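Trainee: Sharing a sequence plus its predicted fold:
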Amino acid sequence: MLKIHFIAIGGAAMHNLALALQKNGHQITGSDDEIYEPSKSLLQKNGLLPDSEGWHPEKISKDLDVVILGMHARADNPELLKAQELGLRIESYPSFLYEYSKNKQRIVIAGSHGKTSITSMILHVLKKLNRKFDYLVGARIEGFELMAQLSDAPIIIIEGDEYLASPLDRRAKFLLYQPHIALVSGIAWDHMNVYPTFESYQESFKELIKNLPKAGTLIYDETDPILKEMPKLSQDDVIKKPYKEHPALIENGKTILKGDDGVKYPITVFGNHNLKNINGARLICEQIGIEATEFYQAIQDFKGAAKRLEIVKDNGKSIVFKDFAHAPSKVKATTEAVKQQFPERKLVACLELHTFSSLNPAFLPQYEGTLNLADEAIIFLSEHARAIKRMDKIEEETVQNYFKHSKLTVIRDREELEKDLISKDWSNANLLMMSSGTFDGISFQEL
């Protein structure tokens, strides 16, 4: 049993890793200066919610086996300084996860978009086929209690984020996992606050590919113009498996896969990006010994990860979708997917600019054309989020100039947004709400 303290336990991956380790019998404590739902309720339910928010150096003692440091903490964090003073072992959660899974086959799903969906698809198939596996994924999946699991399983499936590992380790998280099999779903500039240029952003992916081990496997989207040249950087004996959209057709609003065996398999997810995701997931499963027919049968009832084209409400005439899309490539793919699936319905796409990148005027040109397939577009700019991130106010004219959409509205107040949406005619129309934030706490169910 290890005695482990989490600095910034409220993060999505951090609190799930804490819960998974507690489940394995380890003694867990943690701190954070802000904890939101659903982290708060889960930590409370399992007795891990800190007594009070904030940083408490007195929690750091010599008997701790390891301190896991989250990216939300800063380099001058009082608990971190105390841990350094005591000479304790300090790990980021990716470096800790690598140490914990050293003797497993490590499969890492990376890319600017689609990595959560692809990871979720693989986990869904493995579970349906009763395979033994560990995992870390970036969203809640139906049928899984937590977003992380650690056991004595022989393999681990990890969603590999390109964001920095910790305030002390400025490498991309996925570089720390040292995968045997890596999938890269595509590369589109994101996280401008830590990757100031597209070139610097690409470097981490190049490193991932260069560092794949002898006889390792690289699976990649061959239709991505940036990615298609990168496999050449890998060692000669790395197995390279390109993929593109899985062959499919749409019948009565339902997407149907054309299996290798000639059989048709109806699925619940849709959109060209998800057809790519399915093909990537299929190739990973093939690498770990799953037959194509087994995969097709298992994937049919996959409903998607939380907030990935998640249906909030469908009344037969109108659907409300919520999606985590925030980066330009994700916004474009998600908007196109909904319009292509329901071409006869009006589409209102509402995007919250919430991240450091999206709130930076220098990054806004990346969004040009991303909402073109929406009949109406709304950009939500939270004044609260802007104040927390200490970003300058973006003028409406700037937004209009960069998005270049003829029917675009800019809204900054949640109540005004609700009023505007409710006032519209929703007969034969769909609403797509996209954000990595919360639209200032809007209730999708009430909406």
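Mentor: That came through fine.

Trainee: switch to C-alpha atoms for all contacts and neighbour counts from now on
Mentor: Will do.

Trainee: What ranges does the stretch 101-250 of the chain have for its strands?
Mentor: 105-110, 134-136, 148-149, 155-159, 181-184, 217-221, 239-243, 248-251 (DSSP state E, counting those that start in this stretch).

Trainee: who's in contact with the fourth one?
Mentor: Contacts of strand 155-159 with the rest of the structure, by Cα atoms under 8 Å, 6 or more residues apart in numbering, involve 101, 104-110, 115-116, 119, 123, 132-138.

Trainee: List buried residues within those residues.
Mentor: The neighbour-count test (16 or more other Cα atoms under 10 Å) marks 101, 104-110, 115-116, 119, 123, 133-138 as buried among the contacts of strand 155-159.

Trainee: Now do the contacts for the closest residue to A153 other than its chain neighbours.
Mentor: Closest residue in space to A153, ignoring its immediate chain neighbours: F133 at 4.9 Å, by Cα to Cα, 6 or more residues apart in numbering. Neighbour list for F133: 126, 151, 153-157 [criterion: Cα under 8 Å, 6+ apart].

Trainee: And for G11?
Mentor: For G11, the residues meeting the contact criterion (Cα under 8 Å, 6+ apart) are 35, 39, 70, 72.

Trainee: Now rank the residues you listed by neighbours and give me the top one.
Mentor: Within those, most neighbours by other Cα atoms under 10 Å means G70, with 25 neighbours.

Trainee: what's the distance between it and G11?
Mentor: Summarising the geometry, the distance separating G70 from G11, computed by Cα to Cα, to the nearest Å, is 7 Å.

Trainee: again with V67
Mentor: Taking Cα to Cα, one finds V67 at 15 Å from G11.

Trainee: Going along the chain, name the helices of the stretch 301-447 of the chain.
Mentor: With DSSP state H, counting those that start in this stretch applied, the stretch 301-447 of the chain shows helices at 328-341, 383-389, 396-403, 414-422, listed in chain order.

Trainee: also this one, for the comparison:
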Amino acid sequence: MEKKDFKRIHLIAIGGSVMHNLALALHDKGLKVTGSDDEIYEPAKGRLAAAGLLPAQEGWFPEKLDTSIDAVILGMHARPDNPELLRAQELNLPVYSFPEFIYEQSRDKQRVVIGGSHGKTSITSIIMHVLRHTNRKFDYAVGAQLEGFDRMVKLSDDAPVIIIEGDEYLSDPVKRVPKFHLYHHHIGVISGISWDHINVFPDPDTYREQFRIFAEMTPKAGSLIYNQNDEQVLLVSVPRNPADISYIGYGVHEHSIRNGKTILHTKKEGDVEIPLFGEHNLSNISAAKEVCKKIGVKAHDFYEALKSFKGAARRLEQIGESAQATIFRDFAHAPSKVKATTEAVKRQYPQRKLVAVLELHTFSSLNKKFLPQYAGALHKADEAIVYFNPKTVEHKRMEMLTENELKQAFQNPDLKVYTDSAELQEHLVHHNWQNANLLLMSSGTYNNMNLETLTKAVL
């Protein structure tokens, strides 16, 4: 089937991080784009306004929809009873979720989908960096703003391949199917499986099942690239039809650490020094290398490109450095990510004291049933700190956490717990940062704590 030719598109919940990027990408292609949302924040607001796509007022306006619209794209933030969605259904307009629409736009391309509980943004961004470095034409859809790319989505008519970060979270409020089931990959990656999204997948088995379905969707002559060091991944990636499908296992890239620098050991290229570090990143590099090999990138070009890859934003991102201390910021919030990130910084700088600060911000991380998953996650830190905002707990209508419960869950009697970001900042500012590193892990903002002020004080 050929991809459909769309001229006019309406986005319900246009203000979402990936939705507004899709709107901009479609606008770049010359399509007529409209949209609505009941709340639009920066940076989406400014970026939509600059392109002339910002709705005149916030809210839902069913009268915006008529039969001249070729497609309606439904964002996850909308509700099933959204007035614009009901109007679209009444008019029999084609309604797509974000992943369904990306698939529709890439039917004639080779689709590479990177799945996994952790590492998928990093693997995707390494591949994109390499392809750009080698002047390859490609489209993409990622879940984070990547350095050097001004959009999170790019859709063109001539790129032969599309690189997609395949999130396992739900596609839209109506169908409620994991996003990565809807892209129909030719090359699939599973980087790791570690139970997350307790609000959607109530137990580890239900969660893991979504990855088994993804693995089994690999088509004839397709490839499944999987992390062979992850026990959960091995449970779903067992080669079922090896005659038809290429199963490729990968592990941590051979390397050593010299004076705080990571050196990759390669057969033909010799030793390659790279800015990235941490075993999870060295595993991500191996996954990206296997994908690049499959789509025709030579090993020499891959390693050459890797030398200039600094990492995805907020993925072990260095936000400040002095002779005595370094400050890292990371998006880590799920237990496996927190553990891997903490271990990576300690292993890279074994002589320095490590202060690790984790903000509990997501539905899963604030859920008392889920908390025991964090057992041992901060063990490698010399000083472990957990912060959460009681207002966030109230807003999510969850049971309030106590200091004792957190110490038990993390299995760390020395854990420091803060519920006031000003007090936390005060503690960090007056800390002794001689020969010490600070690691800030959060998918939130520590209640808008000023990181610039904190960085200056630490360094």
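Mentor: Cool, got the structure. Only a predicted model underlies this, so the values are computations on that prediction, with no experimental measurement involved.

Trainee: With adjacent residues omitted, what lies nearest to the alignment partner in structure 2 of I90 of structure 1?
Mentor: Alignment of I90 of structure 1 against structure 2 is given by TM-score structural alignment, with V95 as its counterpart. Distance criterion Cα to Cα, 6+ apart; nearest residue to V95 of structure 2, sequence neighbours excluded, is V72 at 4.7 Å.

Trainee: What's the match for that neighbour in structure 1?
Mentor: V72 of structure 2 is assigned V67 in structure 1 as its aligned equivalent, the criterion being TM-score structural alignment.

Trainee: Work out for me the element that match sits within.
Mentor: For V67 of structure 1, the host element (DSSP states H and E) is strand 66-69.

Trainee: That strand against structure 2, how far on average?
Mentor: Its aligned residues in structure 2 lie a mean 0.8 Å from strand 66-69 of structure 1 after superposition (mean Cα distance after the TM-score superposition for structure 1).

Trainee: ok, back up a step: number of nearby residues for the match of V72 of structure 2?
Mentor: For V67 of structure 1, the neighbour count with other Cα under 10 Å is 25.

Trainee: so it makes contact with Y93?
Mentor: No. Using Cα atoms under 8 Å as the test, V67 of structure 1 is too far from Y93 to be in contact (9.5 Å).

Trainee: Overlap of the contact sets of the two?
Mentor: Among the neighbours of V67 of structure 1, none is also in contact with Y93 (Cα under 8 Å, 6+ apart).

Trainee: ok so, going back, go through the strands of the stretch 101-250 of structure 1 and pick out the most buried.
Mentor: When the strands of the stretch 101-250 of structure 1 are scored by mean count of other Cα atoms under 10 Å, the highest mean neighbour count falls to strand 181-184 (a mean of 26).

Trainee: Kindly name the residues of structure 2 that line up with that strand.
Mentor: Residues 187-190 of structure 2 are matched to strand 181-184 of structure 1 when aligned by TM-score structural alignment.

Trainee: before we move on, what about stretch 344-356 of structure 1?
Mentor: Stretch 344-356 of structure 1 lines up with residues 351-363 of structure 2 when matched by TM-score structural alignment.

Trainee: Touching the matching stretch from outside, list them.
Mentor: Outside stretch 351-363 of structure 2, the residues that touch it by Cα under 8 Å, 6+ apart are 197-199, 333, 338, 342, 345-346, 366, 378, 381-389, 392, 396, 435-444, 446.

Trainee: for it, the distance to its chain's centre please.
Mentor: For stretch 351-363 of structure 2, the separation from the chain centroid amounts to 18 Å (computed by Cα atoms, centre = their mean, to the nearest Å).

Trainee: List the buried residues for it?
Mentor: Counting neighbours by 16+ other Cα under 10 Å, the buried set in stretch 351-363 of structure 2 is 352-363.

Trainee: Need the counterpart of P225 of structure 1 in structure 2.
Mentor: Pairing criterion TM-score structural alignment: the partner of P225 of structure 1 within structure 2 is identified as E231.

Trainee: Its match: neighbour count?
Mentor: When counting by other Cα under 10 Å, one arrives at 11 neighbours for E231 of structure 2.

Trainee: With Q210 of structure 2 instead?
Mentor: Other residues near Q210 of structure 2 come to 18 when the count uses other Cα under 10 Å.

Trainee: Quick check: which element contains D271 of structure 2?
Mentor: Using DSSP H and E, the element containing D271 of structure 2 is strand 270-274.

Trainee: same question, A13 of structure 1
Mentor: Following DSSP H and E, one finds A13 of structure 1 within helix 12-23.

Trainee: so that helix corresponds to what in structure 2?
Mentor: Using TM-score structural alignment, the residues of structure 2 aligned to helix 12-23 of structure 1 are 17-28.

Trainee: Outside of the matching stretch itself, which residues are in contact with it?
Mentor: 11, 13-14, 32-33, 44, 48, 51, 53, 75, 98, 142-143, 151-155.

Trainee: The residues you listed in helices, which ones?
Mentor: Of the contacts of stretch 17-28 of structure 2, the ones assigned to helices by DSSP state H are 44, 48, 98.

Trainee: Tell me which residues touch the last one, please.
Mentor: With contact set as Cα under 8 Å, 6+ apart, F98 of structure 2 has these partners: 19, 73-75, 171-172.

Trainee: same thing but at 7 Å, please
Mentor: By Cα atoms under 7 Å, 6 or more residues apart in numbering, F98 of structure 2 lies in contact with 73-75, 171.
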